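>>> okay, here's the prediction I keep looking at, along with the sequence it came from:
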Amino acid sequence: MPRAPLYPDEFHVYDTTLRDGAQREGVSYSVADKLAVAHLLDDLGVGFIEGGWPGALPKDTEFFARVAAGELRLRTAQLVAFGSTRRADLAAHKDPQVLALLDSMAPVVTLVAKSDRRHIERALRVDVATNLAMISDTVRLLASEGRRVFLDAEHFFDGFAYDPDTALRVLEVAVGSGAEVAVLCDTNGGQLPLQLAETVCEVLTRTGFRVGIHCQDDTGCAVANTLAAVEAGASHVQCTANGYGERAGNADLFAVIGNLVTKLDLPVVPQERLSALSTVSRAIAELANISPDAHQPYVGASAFTHKAGLHASAIVVDPLLYNHISPETVGNTTRVLVTEMAGRASLELKSAELGVDLSGNPAVAGRVARRVKELEARGWSFEAADASLELLLTKELDEDYRPPFEVESYQVVLDHRPDGSVLSQATVSMRVASYQVVATARGSGPVEALDAALRKALAERLPWLADVEMADYKVRNLAGAPGADALARVLVVSRDREREWTTVGVHTSVVEASMLALCDAVAFAALSHGAAQHRALVAQPPR
């Protein structure tokens, strides 16, 4: 039986993307970014959002001030301020850092405290008794001011292995002073699931406290360790979006939520919001200026992608035969790659994905599958070039299909200037229906010049080409047989106001490979604008 929805305090999903996740190399959120990320996480339904360290970082102080001023209204989550216990030589009510936590107006405060005796004595340079007093005074002050307090026991697992009594005394003092959750932190990320679960069980047995878990990913086990802790009894998980964080990162929020809901039957976010998992993951990646990880569990573009023909055949019978869950549950989709491994079933599924029905045309499906295998044996790849594949399908399905234009010849000239700059000029001669069109254009490189010349030649007939742009260009050299010329495979990503598409070209000349991909890009755009547009292009005479 599915479990009933959990009340927010039955299980805590705690996100620390804006603080711990921001420690990832190359990530720097503006205050506006932080507000946008918090809004996305709240919409997803997480219970707690750690906004940063007010008083320590000006950007974080401004973030809390803007939230307090009403710029962010949370529907589900509670905002958390992060900070440390008071200094050894100051009372908590006089410590500026502690007072900044109160000034943040955050209803929840997470305090970090040393729990490893070696860190207490060598890094903090105080004795254990002083460290305990620092924890107790700070927790009591915050609790007396009406704040909920969580304690992050830093380096807990290493400290427990070295001196369990000191590690447990840290938890006992914190909870005894008013902390609601004792969060066990694998700060160095060196734990493995079985070992970590044993420690969590022992802590729960010896204390009876509410325990949380915070895992770094240095062994590649952050998600597994988090789930092991939950199965051992932890009811508070700290994660970051997409696993962002220092070094190897943190436990990935989306993988943890996906596993808690679909594998452990813990409805930790509202059911109607679970399908936003993939969208939120991509949106936060965009705000962090990091390319989404296509192979990320649950939310990656390739998480439910199948390449082998055997998989595709089974998916036709039942999608769950090769998908561990329905991808729509987390807002993702099943994709089928058409490659040399593909059979007819793969092609039929891919065609349906592209909006082309091959179910009643087994002969066409067979011909296209054979054609794909022939081309891929010569270096072509349609995995990432859906637009070129759709053109191939269209040519096989529609006996009356005519290409919108035919390039008869082209020439590219590179002009190397005395100042070191290089200017490219391309001239393209093409036939549109029975008319010949010639156009010349310049660009910073040969591909840009060819792209511009193609557009110029077709601009009068296809005015919407003004909205189409080349978004990305990738080239890969493919080693040929000994003594043979190497092949160049070019992928061109194009986009307009509504969509993005990718085309491929392969040739021993990188310029010719580029031209093939560019021509496919324009032909696909004409095709996607409808048959009427295509016919107009073919029939309209030049001015």
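All right, it came through fine.
>>> when you work out contacts or count neighbours from here on, use the C-alpha atoms and nothing else.
Noted.
>>> could you pull out the strands for the stretch 51-200 of the chain?
Assigned by DSSP state E, counting those that start in this stretch, the strands in the stretch 51-200 of the chain fall at 78-84, 108-114, 148-154, 181-186.
>>> presented hereafter is structure B, for comparison with structure A:
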Amino acid sequence: MEKVLIYDTTLRDGTQGEGISLSVEDKLKIALRLDQFGVHYIEGGWPGSNPKDMEFFQKVKELPLKTAKITAFGSTRRQGISADQDENLQKLLESGVSVVAIFGKTWDFQVTHALNSTLEENLSMIYDSVKFLKSHGLEVIFDAEHFFDGYKANSTYALETLKKAEEGGADWIVLCDTNGGTLPHEIGEIVAVVKQKLTTPIGVHCHNDSECAVANSIAAVREGARQVQGTMNGYGERCGNANLISIIPNLQLKLGYSCVREEQISLLTSLSRYVHEIANVAPPNNQPFTGMSAFAHKGGMHVSAILKSPETYEHMAPERVGNQRRVLVSELSGQSNLLYKAQELNMDLDKSNPVNKRILQKLKKMEHEGYQYEGAEASFELLVREELGEVKEFFTLESFKILVETEDSAVNTMAIVKLRVFDEVVHAAAEGNGPVNAFDNALRKALESFYPEIREMHLSDYKVRVLDEGGATAAKVRVLVESSNGKEQWNTVGVSTNIIEASWQSLFDSIRYFLLMKNELKVNAR
């Protein structure tokens, strides 16, 4: 298998994306994970731009890296001074890395309008900078900024800049689609020309402004590029960088190139989600290969087909990248969805069971009212178990009151609940940070003496979705509650025109589900 080296710039180019900010500790955690995955180059930042990046380069030396080379990023020397007097180049040396990547102008328009320099001076800046860094024993990657735009505007000059980097001793010349506007067929044609003109290995660095960064990177590899630069999950300025999470499996699993160790490719999904978590970014469900919905099936006919042969509606086995197949239940569901989901939840549901039709009818009725079970599988399981007669009534709600009052500019909230537990009526009141929190506290207070195990669970997320925006403040809402016991997580849903009632439904299902699972564990343990 022909090798393609992966150059990750999440820690530098990725942090230029809107809403992305990483501390030094965050960057160190991601760097260690990237190394474990098998990335070849990790660009840590620009040591000449801020103290945080220089701190990273000092601390990263303490990490037990086994595969990756830590790379520092910078630019060619400033015009009018020698390379050894350039502060930016000196900072690259001070970072203590063995690999540096410097960018230089390759588009004549950029040279004359952005740098306000001459074409000849720009060539000298490229040559001098590369030669200076090479003289200090560094591996030098020359990032040819705006190369594809420059080539289309003035191919002679654009190629001349690459030649200067090669003459200076660059180890890699990376062609950059900096504005992200080049199309795959153009990338392929231009890379093929460059490959013939240079002896230095070439790479590619694409941005995603035309939604083509992944396709462009693949096109470049097919024409001879052997280094691909990008970011995890496609983070980056404007519309992002080329997404390595998509590039790696496409190159390795579909085109036969070697990007990472064979045993590591199955860790792709966990890597993607880990970086999302550290960056505090909600993972897009529809992210190719690693998203929650990447191998999710909803339509009844689709589910029926994948039960026979998964390849009928999947381009590859999800397990190859560490993901998993999911079957969703909704108003589009057929019996195949129901049976698959029941099997997934270890529920005894036979194809010939007449209750199936009743479950599907109820499911579609509830979804018509606004419920959605794709993200609330605990509520779905309760719905099915209720129809099968497997749900014990742990408690019932008799009534509740929510009191909200203002006092000295403070807003105080109290909930009062009346429950029936077995044959006993229980009252409880509790305050909270808002009506839902107060209601949750009162509910727990009433139940803990009967079910002390609910102390183990807590509400970990709470989302509200307005279903009918035209209804304004009287609109129906859907509340999704995520609960956890520290080990497992489960989601429940409630719908009402009253947000408190919708919240009650979600909380009620959450506690019922937890108690049901606890009860089953006790039964199984006997």
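Looks like it came in fine. Just so it is clear, the structure is predicted and the values come from calculations on it, not from any experiment.
>>> quick check: stretch 252-265 of the second structure aligns to which part of the first structure?
Per the alignment by TM-score structural alignment, stretch 252-265 of the second structure matches residues 261-274 in the first structure.
>>> returning to that earlier point: ok, which of the strands of the stretch 51-200 of the first structure comes nearest A459 of the first structure?
strand 78-84 (53.2 Å; Cα to Cα).
>>> the second structure: matching residues for the closest one?
Strand 78-84 of the first structure covers residues 69-75 of the second structure once aligned (TM-score structural alignment).
>>> tell me which residues are up against that stretch.
Outside stretch 69-75 of the second structure, the residues within contact range by Cα atoms under 8 Å, 6 or more residues apart in numbering are 40-48, 88-89, 92, 95, 97-104.
>>> with the first structure overlaid, how far apart is it on average?
Stretch 69-75 of the second structure: mean distance to aligned residues in the first structure after superposition is 1.0 Å, counting by mean Cα distance after the TM-score superposition for the first structure.
>>> what comes up buried for the biggest helix by length in the second structure?
When the second structure is parsed with DSSP state H, its longest helix is helix 499-525. Within helix 499-525 of the second structure, the residues scored as buried using 16 or more other Cα atoms under 10 Å are 499-516.
>>> what's the match for G189 of the first structure in the second structure?
Per TM-score structural alignment, G189 of the first structure is aligned with G180.
>>> list the residues that contact its match.
C206, H207, N208, D209, S210, C212, A213.
>>> contacts only, for the last one.
With contacts taken as Cα under 8 Å, 6+ apart, A213 of the second structure has the following neighbours: G180, C206, H207, N241, A242, N243.
>>> kindly report the same for the first one.
Taking Cα under 8 Å, 6+ apart as the criterion, C206 of the second structure is in contact with C176, D177, T178, G180, A213, V214, N216, S217, Q229, G230, N241, A242.
>>> swap in 6 Å and give it another go.
Neighbour list for C206 of the second structure: C176, D177, A213, A242 [criterion: Cα atoms under 6 Å, 6 or more residues apart in numbering].
>>> can I assume it sits in a strand?
Yes. Under DSSP: H, G, I helix; E, B strand; the rest coil, C206 of the second structure falls within a strand.
>>> counterpart of it in the first structure?
That one, C206 of the second structure, aligns with C215 by TM-score structural alignment.
>>> tell me how far its match lies from S275 of the first structure.
With distances defined as Cα to Cα, to the nearest Å, the gap from C215 of the first structure to S275 of the first structure amounts to 25 Å.
>>> pull out the buried residues from stretch 166-177 of the first structure.
Buried, per 16+ other Cα under 10 Å, within stretch 166-177 of the first structure: T166, A167, L168, R169, V170, L171, E172, V173, A174, V175, S177.
>>> export these to CSV and append columns for distance to A153 of the first structure.
As requested, those are exported to CSV (distance: Cα to Cα, whole Å):
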residue, distance to A153 of the first structure
T166, 11
A167, 8
L168, 10
R169, 11
V170, 8
L171, 7
E172, 11
V173, 11
A174, 9
V175, 12
S177, 15
